[in-house]
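Student: After the sequence you'll find the predicted model.
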Amino acid sequence: MAAVIRRLAMTDKKLGDASGLRALAESKFREREGSADFDDGRLEPDEVKRTLHELRVHQIELEMQNEELRRTHSELDGARARWFDLYDLAPVGFVELDGQGTVTEANLAAAIMLGLGRGAMVARPFSCFVLPEDKDILYLYRKKFSDPGSPSDCELRMVKPDGTILRVRMTTSISRNSDGSISWRVALSDITERKNAEEGLRKALDENRNLLLELQHRTKNSLNLIHSMIDLSSMAASTPEVKDSLDELGARVRAVSELYGLLQSVTSYKTLQLDEYCIRIAEPIVGLSWMISLAVEAESIEMPVKNAATIGLIVTELMMNAMKYAFPDERHGVITLAIRKTAVGALLEIRDDGIGLPDGFALPDDAGLGLNLVRELIGQIGGSFMMEGTGTGTRCTVEFPIADHGMA
C-alpha cells in the first residue's frame, strides 16, 4: 500500500510538472511526425502551423496522462485486494474505536467472531458487545490505558446475539489523529477453548489434591491405629526387653505417621521443612523418659518430600539409640538435635552428654541392628555417616544432598 501511495505521488509530480510533460510530448511528436516542419501542401500562415503543432503535442500529453492513470488505477486495485486479504481475512478480529469507545471500523473476522454482520458493529459502543459483568473491567482498562504508547492486553468476556459467551483477549494500541483526537486499534483473539481447557485442568488438579489429602488422612489414621496397638502391647509386655523392642517399633511407625500429618498442614506436595519434621519426630521419643530432655539447634531447610520418610527413620533410630545406651542407671541427660545447611545439602547431628562410646568401638563391626539400618538408609539418599565420642558423650553426624538429582 505504501508503494502505491509513493507511485501516486510520483505520478502527481510528473503530471504537475508542465515543462517536463511538454518536453516528453514534444519528443513523442517528433518520433511520430519526423523532424521536418509540418506542411500540408498548401501555403499557410505560421500561426496556423504553430496552433496545429500545439494541438498534436497536447493530444500526446493527454494520451500519456491517461496511460499513467490507467496504470496507477490497476496498482490501486491490486493494493485494495491485498489490503482486503490482510485486514478483513486476518485470523483475528480488528476493531477501531474513537475516543468515546464507539466502533468506527471492524474487519470481517471481528464480525464473524461475534456472530454479526460486518456493518452491525459500526457506530455502536464497543461496550454493548461485552458481557455486563465484565463492563467494569473494560471501563477500568480504558481509564488506565488512555495515552499513546506501547500495546496493552486485557482479557474479558463478550457475548453473541444468541447469548453465547466468548472469552476474548484484547491487544490495544492508541494513536493520535491529525486533528488531535484519539483512536483505539484493538485486536481481538478468541481464547474460549484455551480458557475452558485451563479450567478443566484446574478442576482436575483440585480433585487430585482433595484425593491426595483424603489418602494422606486415611494413611495417618491407619498408622495411628497401628501405633496405638503397639503402645498397648508395650504396656502389657512381660519383660523390659520386649517393651524396649515395641517402643522402638512404635517410634518408627510414629516417624512415618508424623510425615503424613505434616503434609496435611502444608500447601506444597513436593517439599517440606526438614527442621520441623525432625523436631516432631524427636520430641515424643525424648518424652518416653522424664530424665532426658531435648535441645534443638536447627536452621530452616526445605527438602523433597520423597526422601522425608527416610530422614525420619534415620532420626528415629539415632534418637532411640541415644535413649537406650547413653543414659544407663536412670541417668539424667540432654540429647541435642542439630540441623545445618551445607554447600551440597544438609547436615544432621544428634549428640548426647551421656557415657560415650565403649573402648575400642568401631563401625561397622560393632554396629547393631539399629545402626546397620541407619547405614542402609543413608546409602539410599547418597549421604555419609560418622559416629564418634566427644569426651562428654557421643555424636552421630549424617550429611546428605538436598537436590533431587542427588536423591535416590
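Tutor: Noted; the coordinates are in hand. Residues are numbered from 1 along each chain as shown.
Student: make it CA atoms for all contacts and neighbour counts henceforth
Tutor: Will do.
Student: could you pull out the helices for the protein?
Tutor: Applying DSSP state H to the chain gives helices spanning 2-16, 18-33, 46-83, 108-113, 135-144, 192-235, 240-264, 274-286, 308-325, 369-380.
Student: ok, and here's another one to check against it:
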Amino acid sequence: MTSDETDFRDSGKLREKAEEQLKKNQKTAYALSIEADAGKLLHELQVHQIELEMQNEELQQAYETAEKALRKYTMLFDLSPMGYFSLNPDGVICDLNFTGADMLNERRFSLVNSNFKLFITEDSKTVFTDFFKRVYTSNAKESCQVMLGYDNKSLCRVYMEGVVTEDEQNCLLSVVDISKFSRD
C-alpha cells in the first residue's frame, strides 16, 4: 500500500482524510461563493453607478432649465419699463428693479432698506399712507396717484398699484411714471 492510499480499515485515518477532503471542498465552495458574491456586488455597483449617472443628467437638465427661467425673469423684472418694489409692512424697500431706482433718482442697491415714504412728496404723503393702509387691510389690489420726490424736489407723478403677498406679507408695488400724461 502506498502512502497516498488510505487504509479504510483504520477509522481514525479515514476520518482524518474525510475531514481534509471536506475542508478542501469547503474552501473551494467558499471561494466560489465569494466569487459569486463579488460578481453580484460588482453588478449592483455598476447598476447603481448608471442610476447615479442618469440622475446626474436629469439634475443637469433641471439646472439648465432653472438657469433659463432665472435669466428670463431677471430680465423681465430688472429691465421692465415699469418700476417694481417690494415693501415690508413698515414701508421699507426690500427689493426693487432698475426702473424703480431710476424713478427715485438713486442707485438700486443704495435704496434697499430705505423707507419708501421718504420718496413721497409732502403733498402726497397722506394719499400714499391711506393707500398703503388699504393694501394691507383690503387683501385686494389697490391703486393711487402720488408725486415722488425728496428734499423739496419733485421727481415725477406716478400711478401705483399694490397688493400684499400671503407668504411674507410684503407689498408688491408697480409704479408707472405718468408725468407726461398729467397736468399738475
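Tutor: Happy to help now that I have it. Everything numeric in this text was worked out from a predicted model, so none of it was measured.
Student: sorry, back to before: mind putting the helices of the first structure in CSV, distance to Glu96 of the first structure and mean neighbour count included?
Tutor: Below are the helices of the first structure laid out as CSV (distance: least, C-alpha to C-alpha, whole Å; neighbours: other C-alpha atoms under 10 Å):
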stretch, distance to Glu96 of the first structure, mean neighbour count
helix 2-16, 20, 13
helix 18-33, 42, 14
helix 46-83, 16, 14
helix 108-113, 11, 20
helix 135-144, 14, 14
helix 192-235, 22, 14
helix 240-264, 53, 19
helix 274-286, 58, 20
helix 308-325, 59, 21
helix 369-380, 65, 16
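Student: Reformat the ones you listed as TSV; add distance to Asp162 of the first structure.
Tutor: Shown next, in TSV, are the helices of the first structure (distance: least, C-alpha to C-alpha, whole Å):
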stretch	distance to Asp162 of the first structure
helix 2-16	41
helix 18-33	62
helix 46-83	31
helix 108-113	12
helix 135-144	19
helix 192-235	16
helix 240-264	47
helix 274-286	57
helix 308-325	56
helix 369-380	63
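Student: Quick one: closest of these to Arg351 of the first structure.
Tutor: helix 308-325 (8.0 Å; C-alpha to C-alpha).
Student: Where does that closest one end up in the second structure?
Tutor: Aligned by TM-score structural alignment, helix 308-325 of the first structure falls on no residue of the second structure.
Student: which other residues reach that helix?
Tutor: Residues outside helix 308-325 of the first structure that contact it (C-alpha atoms under 8 Å, 6 or more residues apart in numbering): 248, 251-252, 255-256, 259, 274, 277-278, 281-282, 285-286, 335, 350, 352, 370-371, 373-374, 377-378, 381, 396.
Student: Nearest residue to the middle of the first structure?
Tutor: Nearest to the mean C-alpha position of the first structure, by C-alpha atoms, centre = their mean, lies Glu198 at 12.5 Å.
Student: gap between that residue and Ile191 of the first structure?
Tutor: 11 Å (C-alpha to C-alpha, to the nearest Å).
Student: what do you get for Gly333 of the first structure?
Tutor: The value you get for Gly333 of the first structure to Ile191 of the first structure, if C-alpha to C-alpha is used, is 67 Å.
Student: can you point me to the longest strand in the second structure?
Tutor: strand 153-164 (DSSP state E).
Student: and the angle for it with helix 125-138?
Tutor: Strand 153-164 of the second structure runs at 10 degrees relative to helix 125-138, counting by axes from the mean of the first three to the mean of the last three C-alpha atoms, to 10 degrees.
Student: mean offset of strand 153-164 of the second structure relative to the first structure (after superposition)
Tutor: Its aligned residues in the first structure lie a mean 1.6 Å from strand 153-164 of the second structure after superposition (mean C-alpha distance after the TM-score superposition for the first structure).
Student: cool, stretch 38-51 of the second structure as well?
Tutor: Looks like 1.0 Å for stretch 38-51 of the second structure (mean C-alpha distance after the TM-score superposition for the first structure).
Student: Kindly name the residues of the first structure that line up with that stretch.
Tutor: Going by TM-score structural alignment, stretch 38-51 of the second structure sits over residues 48-61 in the first structure.
Student: and the counterpart of Asn88 of the second structure in the first structure, how many neighbours?
Tutor: Structural alignment (TM-score structural alignment) places Asn88 of the second structure against Asp98 in the first structure. By other C-alpha atoms under 10 Å, 18 other residues sit near Asp98 of the first structure.
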